[in-house]
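Trainee: Show me how the following folds:
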Amino acid sequence: MSPIKIDVNDLTYKINPDLSTIDWTYVCELFDKVDWRTRVEADIEAAFRRSSWTLFIYKEDQLIAFGRTIDDGRYYAILADIIVDPDFQGNGLGKYLVNTLNEKLGDNYHFVNLTAAPGKGDFYKSLGWKKQSTCYIWPQGPKQKRLHTEPDPEEPTA
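Mentor: As a prediction, the model looks like this:
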């Protein structure tokens, strides 16, 4: 299915909006739509409330993309939950999210990281991001281990 083509000038961009106006049920539906781990409304709202920057993109009243940053104010910052509705991918929204959130962080940090969804690495590389060789993950389950880690030749296989 081809993405829905849109005029980016017809969109509404909300940076750090009043989070009480966000439809958290639909935010969770977008996580499901991109096949990410299921989110609980209250938990994802709490996570966004603790974020340093949030960005939501709407086409009319429909939420079609969002992202956020998490940081300690000095050393480490993370771009997180960069989500574009698959029906609207290919319109530059992911690029806009990543670039805008990164600009909001500024040059104040020693490390700015993000975790790419499987298959999205080339997208981030096209924006100038580099694959980090020293980053590790503590997998929170078999799916996360399978999707986000390299095979360990010393680990027995099932």
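Trainee: only C-alpha atoms for contact and neighbour calcs from this point on.
Mentor: Noted.
Trainee: host element of the residue nearest the centre of the chain?
Mentor: For the chain, the residue sitting closest to the mean C-alpha position, by CA atoms, centre = their mean, is residue 82 at 1.7 Å. Using DSSP states H and E, residue 82 maps to strand 76-84.
Trainee: One more sequence to fold, the one below, so I can look at both together:
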Amino acid sequence: MIFWKTFFQNSTVGESYENNFKKLFLLDKTFDKIELKDVYLSNTKNINLYELEQLCDSVGWVKRPLKKVKIALKHSSIIISLIQKNDSSTRLVGFARATSDNGFNATIWDVVIHPDFQGLGLGKVVMHQLIKQLRQAEISTITLFAEPDVISFYRKLGFIKDPDGVKGMFWYPR
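Mentor: Purely as a prediction, here's the structure:
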């Protein structure tokens, strides 16, 4: 656990990830007209908030105040992003994050893949990387919230809906 705490302690959430971009591995397949050899996995917390907003807009998510998104990213334990990179530019095409109590539990949030890149296995790549890092931190319970139309995706990754009859409960201000 100390490794990840130290690893992320020195990271910052800023306006651009260009300078802190770290290639973890190369996805080396070509599907249709999309060159996946230009898509890289990154675990930097330095995410361009405007690009993240554009990515979320591309899948129809409700806009969230950037100030609050910045706070959420700052308090995330792990952030995974997929970056399409070519000679002249970079573009955020996938994203997910997790929060944790750093002992037992973690929750995965904001799993999003740009529509042009959906169906290519990139969601699995992001999820496997998140789960791998959480398990390396000895997190034993990983939860997430999912829209009904993506439950089957998460089931294929080993997630169980309402295990042992457990139901999530929510409190909202009135």
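Trainee: what's the TM-score here?
Mentor: Once superposed, chain against chain, the TM-score is 0.76 (TM-score structural alignment, normalised by the length of structure 1); 136 aligned residues with a CA RMSD of 2.2 Å.
Trainee: got the contact list for the equivalent of the residue nearest to the centre of structure 1 over in structure 2?
Mentor: Matched by TM-score structural alignment, residue 82 of structure 1 corresponds to residue 111 in structure 2. Listed by CA atoms under 8 Å, 6 or more residues apart in numbering, the contact set of residue 111 of structure 2 reads 94-97, 123.
Trainee: Among those residues, name the buried ones.
Mentor: Among these, those that count as buried by neighbour count (16 or more other CA atoms under 10 Å) are 94-97, 123.
Trainee: Run the angle between the longest helix seen in structure 2 and strand 105-113 for me.
Mentor: Criterion DSSP state H: the longest helix present in structure 2 is helix 122-136. Relative orientation of helix 122-136 of structure 2 and strand 105-113, computed by axes from the mean of the first three to the mean of the last three CA atoms, to 10 degrees: 160 degrees.
Trainee: list the buried ones in the strand holding residue 82 of structure 1?
Mentor: Neighbour-count burial for strand 76-84 of structure 1, counted by 16+ other CA under 10 Å, picks out 77-84.
Trainee: Out of the contacts of residue 111 of structure 2, which is nearest to residue 171 of structure 2?
Mentor: Of all the contacts of residue 111 of structure 2, residue 171 of structure 2 sits closest to residue 97, with 22.3 Å by CA to CA.
Trainee: For the aligned partner of that closest one in structure 1, list the residues it contacts.
Mentor: In structure 1, the residue equivalent to residue 97 of structure 2 is residue 68, according to TM-score structural alignment. Residue 68 of structure 1 sits next to 48, 51-55, 79-82, 101 when contact means CA under 8 Å, 6+ apart.
Trainee: cool, residue 124 of structure 2 as well?
Mentor: Listed by CA under 8 Å, 6+ apart, the contact partners of residue 124 of structure 2 are residue 157.
Trainee: Structure 1: strands as residue ranges?
Mentor: Taking DSSP state E as the test, the strands found in structure 1 are 11-15, 53-59, 62-71, 76-84, 111-114.
Trainee: As TSV, those strands with distance to residue 124 of structure 1 would be great.
Mentor: What follows is those, written out as TSV (distance: least, CA to CA, whole Å):
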stretch	distance to residue 124 of structure 1
strand 11-15	21
strand 53-59	18
strand 62-71	14
strand 76-84	11
strand 111-114	9
